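1. sequence-free structure coming up:
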């Protein structure tokens, strides 16, 4: 479509500061890629005026027991993944969260104004409580089995965001509660110390994400590093449903088939219903549907898989990217922390 007019400079949207993080543990799977990573790349490529900050959040991983050597390797691998999928360190700030101590400094200060009651209502804490109860077969939950880091995890997450005074955060449904807490903490700080400092971050939902809530269950078994033969094997083995004729989208009655349709829709960036309609009109069988999903997933992962192996084999480049990203992150956060210290009386 030709460009018919240009908006006056005064009407252009104000540049945003976008922050998001990813845990270093585990190779990303298809659900991660379609639900988050591809959206990060789209944000980078389609919003040249925004400040984009993406972090591998190593400190968050410590809420669960970690093998130090494996964690160190996972940190490097996750950075390699971010670069392999298309994030550009010349355009976006990409760094290890644990390379910037100001994250934990701000988390301590914010933790001192955050009621524990709010933290105990967080989903992450309640989930671990439930797991603790089931593991011990006790009639009541034993909170003593859970570490303090798990309770204060959401405060560190808020510090990650507020340290860069992010205006927008890409989130999925499972992270909405954490973002709301970040907004509450920012508002509490601003009101407590009278002079506003932090913007209240807004959720940035990926409009192209069409995957249903159940879709990640099927896709989580397909890793970014899986070779074509393994991808084909996993999709062939995916459970569909007992209805042998026709393809239809029905997450309740036909969750397996619906997951496969959701994957196709997310890859094509279209509505699930339109994919289901196309498959039905083509009289596809479940075998046909699995074959198409296999081809599309393999094509989607072909380039980033090869890039991951290439970048992973260049530790010097990874170290350079991590160092330069951390320097940029510290430069921004130092300005924030200077003002935070002044407001709380620690300057």
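-> Here it is on my side, so go on. Everything numeric here is computed off the predicted structure, so don't read it as measured data.
2. going forward, measure contacts between C-alpha atoms and count neighbours the same way
-> Fine.
3. contacting residues around stretch 18-26?
-> Stretch 18-26 is contacted from outside by 50-58, 60-61, 71, 74-75, 77-78, 161, 164, 166-170, using C-alpha atoms under 8 Å, 6 or more residues apart in numbering.
4. ignore the last one, stretch 125-136
-> With contacts defined as C-alpha under 8 Å, 6+ apart, stretch 125-136 is touched by 119, 120, 139, 140, 141, 142, 143, 145, 146, 150, 151.
5. Next up, the contacts around the last one.
-> This points to residue 151. Counting by C-alpha under 8 Å, 6+ apart, residue 151 makes contact with 119, 120, 125.
6. Repeat that for the first one.
-> For residue 119, the contact set (C-alpha under 8 Å, 6+ apart) comprises 125, 151, 152, 154.
7. Now do the buried residues in the helix or strand hosting it.
-> Element membership of residue 119, judged by DSSP states H and E, is helix 116-120. Neighbour counts using 16 or more other C-alpha atoms under 10 Å place residue 119 of helix 116-120 among the buried residues.
8. A further structure is provided below for comparison with the first:
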């Protein structure tokens, strides 16, 4: 019975809860529950691949090689995608493309649970429970709702003009993200640095929900930071690479041909500084971005890459990036093409992933309801 779980809950998270998967000291605990998700924006670009999905693949393979008693869970976060208006036919296609991209980028569905968020209704159920103990002030401090609503970073819900233009779903996005993580009692969540703020909130909400339940039912999850620095736009290296960028030369997709890759890299913005190649994200963001791409592909620190290329001309650096990228993207491009032609396989993978996810999710909801007196 769950009553035996009741004990004094923790009210503080004083331990270090952020780790880098590149840290040589990092070890995956044998009983770890690794979970993450990505929105269905369609075919993955280089940032999605190097900054997220390949980390998922690496973690999955490590768990398999080390024979740990753990099965990672990765979802297509389609409920999150509707915080902004979507066209139904486009969303269906992008969901399929996102699932195919995850697999094409190396995540083995035989070793990880892959599913669509919307096929597990317990996400929405737990979201309501968590929302009931989430202070609006905590959501007000988040930055993503402001950027997506085209508001300044200093905007506040206390401002009637700001409040009038914000949809509830966009504001409450972090509570659903917390529900996603806590639903599987996740212990480790691999994300990029831009999601670290939301994971910090998730940890706070885990503690608050445990208070509500009067037990340490939910683990306080660790944030696993992706080892790759943010991949930036090739045409404006002051912002991250994004599918929504209207400039086609700003991004590289896993489906791009060798010719496309070469064209985009050769036209990438660098700078007019002469002399040695240096890594300076502030003064030389274009060059720094190219070095970051090589570093991510080779899984070596930028400092090591710099030792190899510091005497290169810019055209030589670009040529090296093209060489590395065309080799790296070939496998994902071919796998993606095959998967998109095989609806039956993708449907089977998502169905099996959903069934496994719901086994865990339904138990969590049952436990939470019992602890709240709703059984």
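-> Nice, thanks for sending it over. Model, not experiment: these values are computed from the prediction.
9. Please work out the TM-score for the two chains.
-> Between these two chains, after superposing, the TM-score reads 0.90 (TM-score structural alignment, normalised by the length of structure 1); 330 aligned residues with a C-alpha RMSD of 2.2 Å.
10. Let's see if you can find the most crowded of the contacts of residue 119 of structure 1.
-> residue 154 (25 neighbours; other C-alpha atoms under 10 Å).
11. From residue 139 of structure 2, how far off is the alignment partner in structure 2 of that residue?
-> Using TM-score structural alignment, the equivalent of residue 154 of structure 1 in structure 2 is residue 174. Distance of residue 174 of structure 2 to residue 139 of structure 2, given as C-alpha to C-alpha, to the nearest Å: 7 Å.
12. quick one: which helix or strand includes the closest residue to the match of residue 154 of structure 1 other than its chain neighbours?
-> Distances taken as C-alpha to C-alpha, 6 or more residues apart in numbering place residue 198 nearest to residue 174 of structure 2, at 6.1 Å, with adjacent residues excluded. Per DSSP H and E, residue 198 of structure 2 falls inside helix 196-213.
13. re the thing from before, test my guess that the match of residue 154 of structure 1 contacts residue 196.
-> No. Residue 174 of structure 2 is not in contact with residue 196 according to C-alpha atoms under 8 Å; the separation is 11.4 Å.
14. After the helix holding residue 119 of structure 1, heading C-terminal, what element do we hit next?
-> Proceeding N to C from helix 116-120 of structure 1, the next assigned helix or strand is helix 123-136, under DSSP H and E.
15. Give me the buried stretch members for stretch 188-205 of structure 2, please.
-> Buried residues in stretch 188-205 of structure 2, defined by neighbour count with 16+ other C-alpha under 10 Å: 188-193, 196, 198-205.
16. Would you mind giving the residues in structure 1 matched to it?
-> Against structure 1, stretch 188-205 of structure 2 falls on residues 168-185 (TM-score structural alignment).
17. what's the distance between the matching stretch and the middle of its chain?
-> Offset of stretch 168-185 of structure 1 from its chain centre (C-alpha atoms, centre = their mean, to the nearest Å): 12 Å.
18. Endpoints of that stretch, how far apart?
-> Distance across stretch 168-185 of structure 1, first residue to last, is 15 Å (C-alpha to C-alpha).
19. swap in stretch 111-131 of structure 2?
-> Using C-alpha to C-alpha, the end-to-end distance of stretch 111-131 of structure 2 comes to 33 Å.
20. matching residues in structure 1 for it?
-> Stretch 111-131 of structure 2 lines up with residues 91-111 of structure 1 when matched by TM-score structural alignment.
21. can you map out the strands along the stretch 151-300 of structure 1?
-> 168-169, 202-203 (DSSP state E, counting those that start in this stretch).
22. want to throw the ones you listed into a markdown table with distance to residue 220 of structure 1?
-> Output for the strands of the stretch 151-300 of structure 1, formatted as a markdown table (distance: least, C-alpha to C-alpha, whole Å):
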| stretch | distance to residue 220 of structure 1 |
| --- | --- |
| strand 168-169 | 23 |
| strand 202-203 | 24 |
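23. of all the ones you listed, which lies closest to residue 114 of structure 1?
-> Closest approach to residue 114 of structure 1 among the strands of the stretch 151-300 of structure 1 (C-alpha to C-alpha): strand 202-203, 19.7 Å.
24. mean offset of that closest one relative to structure 2 (after superposition)
-> For strand 202-203 of structure 1, the mean deviation from structure 2 after alignment is 0.7 Å (mean C-alpha distance after the TM-score superposition for structure 1).
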